[in-house]
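Trainee: Here is a sequence with its predicted model. Questions after.
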Amino acid sequence: MSLPPTILPSITALHTHHPREHETFAPQAGVAAPRAFSSLRGSSAALSLNGDWAFRLSDRADAPDDFAAADYDASNWDTLAVPSSWVLHRDEHGQYGRYGLPAYQNIKFPFPVDVPCVPDANPTGDYRVAFEIPESWSGGKAVLRFEGVESWFKVWVDGAPLGFSTGSRLPTEFVIPATAGKHTLAVRVHQWSAASYLEDQDQWWLPGIFRDVALLYRPPRAVVDHFVHASYDHTTGKGTLKVDCEPAGHVTVPELGVDIATGESVTLAVAPWSAETPRLYDGLLDTGTSGETLPLKIGFRTVVIEDAQIKVNGKRVLFKGVNRHEFEPTRGRSVTRETMEHDIQLMKAHNINAVRCSHYPPHPAFLDLCDAYGLWVVDEGDFETHGFELCRWRDNPTDDPRWTAALLNRTQRMVERDKNHPAVVVWSLGNEGGMGRNIGAMADWVRSRDSSRPIHYERDLELRYVDIFSHMYLFHHQVEAIGQQKEPALPDVALDAKRRNSPYFLCEYAHAMGNGPGGLAEYQAIFEKYPRTQGGFVWEWIDHGLPKRLPDGREYYAYGGDFGEEIHDSNFVCDGLVFPDRKPSPGLLEYKKVIAPVGITGDAKSGTVTIKNKYDFASLSGLEFSWSLSVGGQVVESGTLAVPEVAAGASATARLPDITLPPSLAIGEGVWTVTAALAKPTRYAGRGHEVAWGQFPARFTAPTGLGTDHTPVVAQPTVKADTVTIGPGTFRASDGALVALGDLPVSDLHLEVWRAPTDNERFGGDAARWRAAGLDRLHHRTDAVWVQDACLFVRTRVSAAAHDRALQTTYRWSSDGSGLRLNVAVVPKGDWAGITIPRLGVVLALPSRLAQVRWFGPGPGEGYPDTKGAGKLGAHDLSIDDMQTAYVYPQENGARPDVRWAEVRGCEGEGGLRIDGVPSFALTARRWTTADLDKATHATDLTPRDKVYLNLDKAHAGVGTASCGPGPLPQYILRPCPTEFSVVLRPL
């Protein structure tokens, strides 16, 4: 019903929302055209503006902007370091919140989705700093350059507005007169803006001026921009150099005798650049009188797509890569050059040869280092709109013409900034932004500007616009089908043909979250088998944990939800190959082994070793080889191994020495180890750094004794009123529980099938199904205890409340007089269909004085069925504390697989326990229970108990990578079935 016109109320509009200046689709205003970062390296002067700036934080975007006036008094403002992110500044007690709090979301936008608007509650940082232009700059211009500001900022100099910019991980330049004297720079930064919709990049939201700020002097004929074209013809061994420059100038490369004008080309014999042999030539660009000289780093290389492969300098390359976010625990994205170089040294030392810049262009210094050290780089645009997926991609910028200019702007700024880096071999348009017409617009522009590199964008699965077929987290069998060109056909015949003739890589795979990733070796085997599958990039390099302090002073690494976020994605931000402190994780050590550039296999019968060179370009001349022979974990002989010259992709055979050991040494498990190490120091590691290794059995007699299946049983059980004794073992007669082994107290020995779920099991894996089956809350009932045939038998029923299925477990104890042999027989009862288990073994508790473990088996690090390639078979010795892997989110860790024997002793070598496998077992030793580990959410939640807990496992399930991607492969899945296993316990 409508009201009559005569009684309609009069309406006064008090407020109507209109998009504010930071809610514009326009990417920039008042800025200079983008250009190569290397154009900044001329002989002209520069003034760094990094340092302490005056700072004020407001809760809303509409705070008064009078602060920009030249005479504004900001003496009562705080001081903030530039570069930095304001939310990461802590008070004197180490607590966050002084300038707001960090927040983590993976996909979800942390504000209502209403393009282009953002909330009124919009943290806004105002900055002021004074600078002085010297007299020597008079007559030229000055360029004010910001390398990175999140997310929208406006700039004033001496109260005059210069313009605004977006594109947080991209540079912005403003041109100002080079007027000598003192000046004031004022900057306003909004945390949220329309541009935030383009920057949903699975990371902490960290507003502020987080990269360098500088003032650059530009003389009259200064280099505006230049483009180095340096190709290589592998058929002739010659390179062609041409340098385009504005204004025109002259190029010299003294080492090559080059002396040409810009715009001219020259072809001559050169050594090519590759990630394995990063040969750079020093050149000089000179723009003449009143101009400047600019140093050049020139790497000759050509990238093409041919035979459904990415080829560099005529050869197919295999990317053994990693995704890299920029992160330091205390500095956020304000990563120092020293940290960048340390990361690259770690990558190279662990055989990584490629980096995908996820999901934005990195600090330009990182690419300089990639050129120098040698890394293939996929340079990616500052663009991700993943949060629109939760809105069914409505209003997604990828297909919205209102955003075309902004997306083109971001692509142009990336390409122009980074075009002179030989390390950059692929342009990537962005990440997880769906599909649409703006992808085509960006791809078209890139081809028009730089046709020398192929274009990648993973969500273009039909290759309508890009050149590389790519996926994230595809299963092994799917990758293999693509390698065989048997992927499902596209409806469009032409697109299908194009895609089948395109190279393929996994831009993300093997989610390195917590314990894992599993299945790396199986992926690598596919990559090496099929030329079209050119490797991939593990997600990702580093755990993004932020240090946080408890009231008692203890620190731990915080993640999503630890800062009171309204919505968050927990520890999904901690998914790296290195921990926040950059200590390599077991996952990185496994990756190093899997992607090693030298394959080493041996045949003890023939006494030969086959050496396979898996480099794409380099020979093995930079490596030296050695061998060692060990028996029972002890090295008895060692020496150097003569290996002939082996070209890239080739193999050679070397002969092992003919060694005859005395009988006293030749009884035991013999192992040959062959190692490839650096023959001389490199930029990333010193001589002797291990690059690759291989092990294979020597031909010796296996040991005999209690640890075999033919143990003589000689000790008879002694039954008393309350106890049963067998050899060194003392048991309670009432329930058959082992209470002592010699003088060593033992308690709570029982079957265990539960483990604290790994991140890969909690996110997408089997943890929820395991809990639903009650595996985390099993009850143990003793059904029978009896003595028979010199053995003590204990039968138990292991089951969970609310379920009728059970594991009937029979423990059979026997002894030869000095040791105690335990045989465990497990029979599933009831309906176990569709149920898997994480482990199968026994756990027992020992006195807390035990502190040191020595074992013979793979090590020294942890390993699981699908992550144990990095373990070297040998004798290892670690403290129980050092056997723990301190994942940011506590979870199953620390297992040593395939252990032949282990000894657990006190700190000073005091007696304890020896365990022999029949023939082997997986060992875990820790100072807390599995339940303690399961309940913990941070490292500080784990408090040592007054006992040591040993898990002696018949089997573990693989860990897989189901937090993103596949779970364990079928061969690594553990299913309940009738099983027997044995170990031998001996007091020390």
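Mentor: Okay, I see it.
Trainee: going forward, measure contacts and count neighbours with C-alpha atoms only.
Mentor: Fine.
Trainee: just checking, residue 359 touches residue 378?
Mentor: No - Residue 359 lies out of contact with residue 378 (Cα atoms under 8 Å); the separation is 10.1 Å.
Trainee: one more structure, for comparison:
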Amino acid sequence: MSFRAPATDCTASTASTASTDYVEDVSPGSGTLPPRARYASSDAKSLSLNGKWRFRLSPTADAEDDVFAEPGYDAGGWAEVSVPGHWVLQGHGSPIYTNHLYPFPVDPPRVPTENPTGDHLRVFDLPADWPADGDAVLRFDGVESCARVWLNGTRLGEFKGSRLPHEFAVGHLLEPSGNVLAVRVHQWSAGSYLEDQDQWWLPGVFRDVTLLHRPAGCVLDFFVHASYDHLTGEGTLRVDSDVDGRVTVPELGVDAATGASVTVPVEPWSAEVPRLYDGVLATSGERVPLRIGFRTVAVEDGLIKVNGRPVLFKGVNRHEWHPDTGRALDAETMREDVLLMKRHNVNAVRTSHYPPHPAFLDLCDAYGLWVIDECDLETHGFTGQGWRDNPVDDDRWTPALLDRAARMVERDKNHPSVVIWSLGNEAGTGRGLTAMAEWIHGRDPSRPVHYEGDATCRDTDVYARMYASHEEVERIGRGLDGGPRKRRELPFLLCEYAHAMGNGPGGLADYQRLFEAHDRLQGGFVWEWIDHGIRHPELGFAYGGDFGEELHDGNFVCDGLVFPDRTPSPGLVEYKKVIEPVRIEGRGARGGAGGTVRITNRYDFAGLSALAFAWSYQVDGEIVASGPLPVPALAAGEAAEVKLPEPPRRPGEMHATVRAVLAVDTAWAPRGHVVAWGQFPLTGRRVPSLTPTAAPVPGDRRVTLGPASFDARTGALLTVGDIEVTGGLRLDVWRATTDNDDGAPWQSDTRHGVLWRTLGLHRAQHRLDAVEAGGDALTVRTRVAPAGCEIGLATVHRWTSDGERLRLTVSVRPEGDWRVPLPRLGVRFGLPAATVDRVRWFGGGPGEAYPDTKCASLLGRWEATLEELHTPYVRPQENGARADVRWVEIGGLRIEGDPEFFLTARRWTTEQLDAARHRGDLVPGDTVWVHLDHGQHGIGSQSCGPGPLPRYFLWPRPTEFSFVLSRVR
């Protein structure tokens, strides 16, 4: 196919100027149509211009002339890129990641001369059935960061506002065939100063490009007002339209003129029951389908209420991301996000930090999610200079800010899922934000306005914070936070909390208990939904610094509840459990009686009629009885005590488990999908016992004790039967630090990972003090301590045997002035990799768990491969522990713990894991390293938020724990 654009008769305002002044102009642009409501379809013709475009990359904004936009230009030698797409992900240049640093000098509105500029060219024909009359509109849904557009040689204009729609009137320029659409895109512009949003900087035409026919009398802008009166059960519908027409809703019998109000009985819309009514807006020239949800949002009595009821937001912050295409998302990827959220009990999304692709909001309407729609605004980089020259406090920039606010509100105003408008994120304070808030309040008084940076709540209707500690959140809930009177009377949201970077976040359940204890605390939004890793053939997923960036923030871009490929992380599984909408609490009588279970409906609106309940009894982790559990159809907020059947009489540790599952298929999950569960003990655990009957027998450089042999000099365990053991089975106090252990550079010196390394715990030395073979025991005395310090851990390993089994009792006594907690406390040893295929255990599972991340850990019998035991965080770190393990079978060994323990098994050492920076750095060896931990330090979320709560600290103190080892029978 030839890419030489044919000549046309168009002679108006052809591309002749090479001026680039518009790039650094603080104005939002020129030539675009006023913003308006976006709708997915109508009976008017449209033509998608997505697909392959010709592409040329220049190093500066003025490196090439503009003749490429003129008809007849030969682009046959240019490259090709996909639109939507980012050119840096298609082999042209490289992506850049920064959290808040601008990757160019801060000199607003100036940008570097080195300004990658991509010229895009598309030649298209109109369909044969394209109407000859009427007008046409060319719509761009998203271009980063500044674009100049030509059609058939005529310059249409320029625009900024990367994640916002822009339209041009083009009907007078169209030809039946050979239309030449030219778009010049600059990576850097004045608009870049408003888009410092903690994400990859990715230039390109990354959302849809569409040509829309506009017949005479077509729909222009319209505003669907659909309120709900919870007292009468009636909804009031009014559709304001720039062009007169009629609104019909057949199911409701509505047939009314635009601008007229109609009140009828309706079922309301909520995120839990997303009831939508199909309607049509018809003008003389166009019919537009409507999906109408009746609901009323108000801040009353100091609370955010929807349809008269307070709501509890169980939310996530969502950047748009795909590991291959960046922010160019297809419909299936967006649908996958929504389905994953619904299946994990998420009920709300903050669209950090820009309006999403409009199709995502259609999905939120249909499946049911509360949405905080956030403006395309963040100027975080100005914090480095004390917010001096911040655009939001500079009147020259106010038109651009108002343009961004208007394009968000006008585009998205008809979505019932959007319940709160947000002015943006981390942009300081200033007159521009006040102007935005005033405009939004005037244009749409039916929704509250949010902005976290407004500490006095002068411009906002919600008090919002980021990463407040549990202690501070409780003070706020109790009304003890102080501040202006207006703020004290407003509802509170944690718009960001529980930083989900790497292993974590910890402390979710502790936050949720506070949300549920205090009405003012209306929930929060975990940061964030997805890791922004870029798929890489060697590294696994790349992050900041992997593309040679001058400035970058490393893997801080990988802080999501799902991995880049949308595999749920343990953090998302934990969050699902913490926020489950049905609370199931056992009231069982101990000693084997079934007792009762208390079922509480934690939904804000929905009853429990859509759920089925089932009970089961487990003995030593195996199900011994099960059946359905009749539960009343409790309304929102109601609770009931339900009798459980009598359990069978079986010896062993007994638990009862009750599950709530979907009773029928839904739009977002199949019948049987688990929504909530509860588990509680009925009988206690029998701890392993061993009566010593064998005595250590000295031999040639070895000591034999029952089935085991030891090094006579060091006391190191060598074999158990025919199973070889390496590594000496010695005390272990180090873990490969997590992102949350390491904390963030701007935080205080309480970052435990930093303190641990400063102390030298990662290079602790083991001193052998004595090997004593006497009586019925082999005793090995050691001292574990870091170099350069006087503190240490005096450790005694005492081995006994009954001839077939082996018992290890570890006694630990801290010495010196310990001022930091330990990362872990347990033992580790190695087994030949060839002997380890699968691992079986009775304890918590199926996934990983740590002291403050184990709500989702269900007691049972589990089995997994070593690969399944490993959690593949984008940056390798401590992972994979299974909590509350009673026994494990691995490599032919059966190990029972007294008390329960944390189990970790992996194909590399902790030191190798600690040194790795990408998944590809982890190469399996010949040894499987097994960790049996008496304790683990908590996780927290100090990669950006607070560390673990004090009760999850692993302080050194006199400790004793035991394991019984035997061959698997």
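Mentor: It's in. Everything quoted here is computed from the prediction, not taken from an experiment.
Trainee: and residue 384 of the second structure, that one's in a helix?
Mentor: Yes - going by DSSP: H, G, I helix; E, B strand; the rest coil, the assignment for residue 384 of the second structure places it inside a helix.
Trainee: can you tell me which residue in the first structure aligns to it?
Mentor: Here residue 384 of the second structure is matched to residue 390 in the first structure, going by TM-score structural alignment.
Trainee: leaving aside the residues next to it on the chain, what's closest to its match?
Mentor: residue 108 (7.4 Å; Cα to Cα, 6 or more residues apart in numbering).
Trainee: what about the alignment partner in the second structure of the one you found, is that helix, strand or coil?
Mentor: Matched across to the second structure, residue 108 of the first structure falls on residue 101, judged by TM-score structural alignment. Under three-state DSSP, residue 101 of the second structure falls in the coil class.
Trainee: any idea how far residue 393 of the second structure is from residue 101 of the second structure?
Mentor: 19 Å (Cα to Cα, to the nearest Å).
Trainee: now swap in residue 95 of the second structure and tell me
Mentor: The value you get for residue 95 of the second structure to residue 393 of the second structure, if Cα to Cα is used, is 30 Å.
Trainee: which one of the two has more residues nearby?
Mentor: Between residue 95 of the second structure and residue 393, counted using other Cα atoms under 10 Å, the more crowded position is residue 95 (22 against 19).
Trainee: Now for the residue nearest to residue 390 of the first structure, how many residues are close by?
Mentor: So residue 108 of the first structure, with other Cα under 10 Å, has 22 neighbours.
Trainee: Likewise for residue 663 of the second structure?
Mentor: The burial count for residue 663 of the second structure: 17, using other Cα under 10 Å.
Trainee: what does residue 35 of the second structure give?
Mentor: 20.
Trainee: Over to residue 128 of the first structure?
Mentor: 24.
Trainee: And for residue 761 of the first structure?
Mentor: 25.
Trainee: doesn't it fall inside a helix?
Mentor: Yes - counting by three-state DSSP, residue 761 of the first structure falls inside a helix.
Trainee: what do we get in the second structure for it?
Mentor: Match for residue 761 of the first structure (TM-score structural alignment): residue 741.
Trainee: who's in contact with that match?
Mentor: Neighbour list for residue 741 of the second structure: 751-754, 939-940, 942-943, 947 [criterion: Cα atoms under 8 Å, 6 or more residues apart in numbering].
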